[in-house]
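Enquirer: Have a look at this fold, sequence not included:
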């Protein structure tokens, strides 16, 4: 996504917001830092996300709780981790 090849959660958050991204598909461990980074702004830059697909590893619901409880999150989190990964 970015030239550096490194995760920059500020840039990722801006990209989601500016381009009105509605879906994201990644591993839970790749998504948790985005949740942590955006918690301080009550997820205002992730407001357009409607479908969050998490797979490849089990989900730690506790790490997603701040997002799910936020008044700015109106989407759904879909668990795509299944028997193939087990």
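Expert: Received it, and whenever you're ready, just let me know what you need. Because the structure is a prediction, the values reported are computed rather than measured.
Enquirer: Every contact and neighbour count from this point should use C-alpha atoms.
Expert: Will do.
Enquirer: Give me the neighbour count for the spatially closest residue to residue 26 that is not a sequence neighbour.
Expert: Spatially, and ignoring its direct neighbours in sequence, residue 26 is nearest to residue 54 (5.3 Å; Cα to Cα, 6 or more residues apart in numbering). Residues contacting residue 54 under the criterion other Cα atoms under 10 Å number 21.
Enquirer: also this one, for the comparison:
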């Protein structure tokens, strides 16, 4: 009953920008205002602006943020198994 979403409308590639690493502390949970805009790989996706918190905090957007944070060496893996094996090193 829900119409299909055109993937080209929401999954658009974005050019790689400079790599930004968020500073973390072992005894303090910190977040950076730029956290959603960090792009660490050449296969990153553009995040579209939204007015609603439902979209901003949705699984779809959070997944794209996590994918954009991965290093290029992880994203460029040739097989699903090698991608899965490289993931624990980054989380």
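Expert: Cool, got the structure. Quick caveat: nothing in here was measured; it's all calculated off a predicted structure.
Enquirer: Superposed, what's their TM-score?
Expert: TM-score of the superposed chains, computed with TM-score structural alignment, normalised by the length of structure 1, equals 0.23; 42 aligned residues with a Cα RMSD of 4.8 Å.
Enquirer: hang on, the residue nearest to residue 26 of structure 1 packs against residue 28?
Expert: Yes - between residue 54 of structure 1 and residue 28 a contact is recorded at 5.5 Å, counting by Cα atoms under 8 Å.
Enquirer: just checking, what packs against the helix or strand where residue 11 of structure 1 lies?
Expert: For residue 11 of structure 1, the element it lies in under DSSP states H and E is helix 9-18. Helices and strands touching helix 9-18 of structure 1, as assessed by 3 or more Cα pairs under 8 Å, 6 or more residues apart in numbering; DSSP states H and E, comprise helix 28-38.
Enquirer: so what secondary structure elements neighbour the helix it packs on?
Expert: Using 3+ Cα pairs under 8 Å, 6+ apart, helix 28-38 of structure 1 sits against helix 9-18, helix 61-69.
Enquirer: Residue 28 of structure 1: how many residues sit nearby?
Expert: 22.
Enquirer: how close does residue 59 of structure 2 sit to residue 66 of structure 2?
Expert: Using Cα to Cα, to the nearest Å, residue 59 of structure 2 is found at 11 Å from residue 66 of structure 2.
Enquirer: More neighbours: the two, which one.
Expert: A count of neighbours by other Cα under 10 Å puts residue 66 above the other of residue 59 of structure 2 and residue 66, at 15 against 11.
Enquirer: separation between the more buried one and residue 72 of structure 2?
Expert: 13 Å.
Enquirer: Next: residue 53 of structure 2.
Expert: From residue 53 of structure 2 to residue 72 of structure 2 the distance is 29 Å (Cα to Cα).
Enquirer: More neighbours: which of these two?
Expert: The neighbour comparison of residue 53 of structure 2 against residue 72 (other Cα under 10 Å) goes to residue 72, with 15 against 8.
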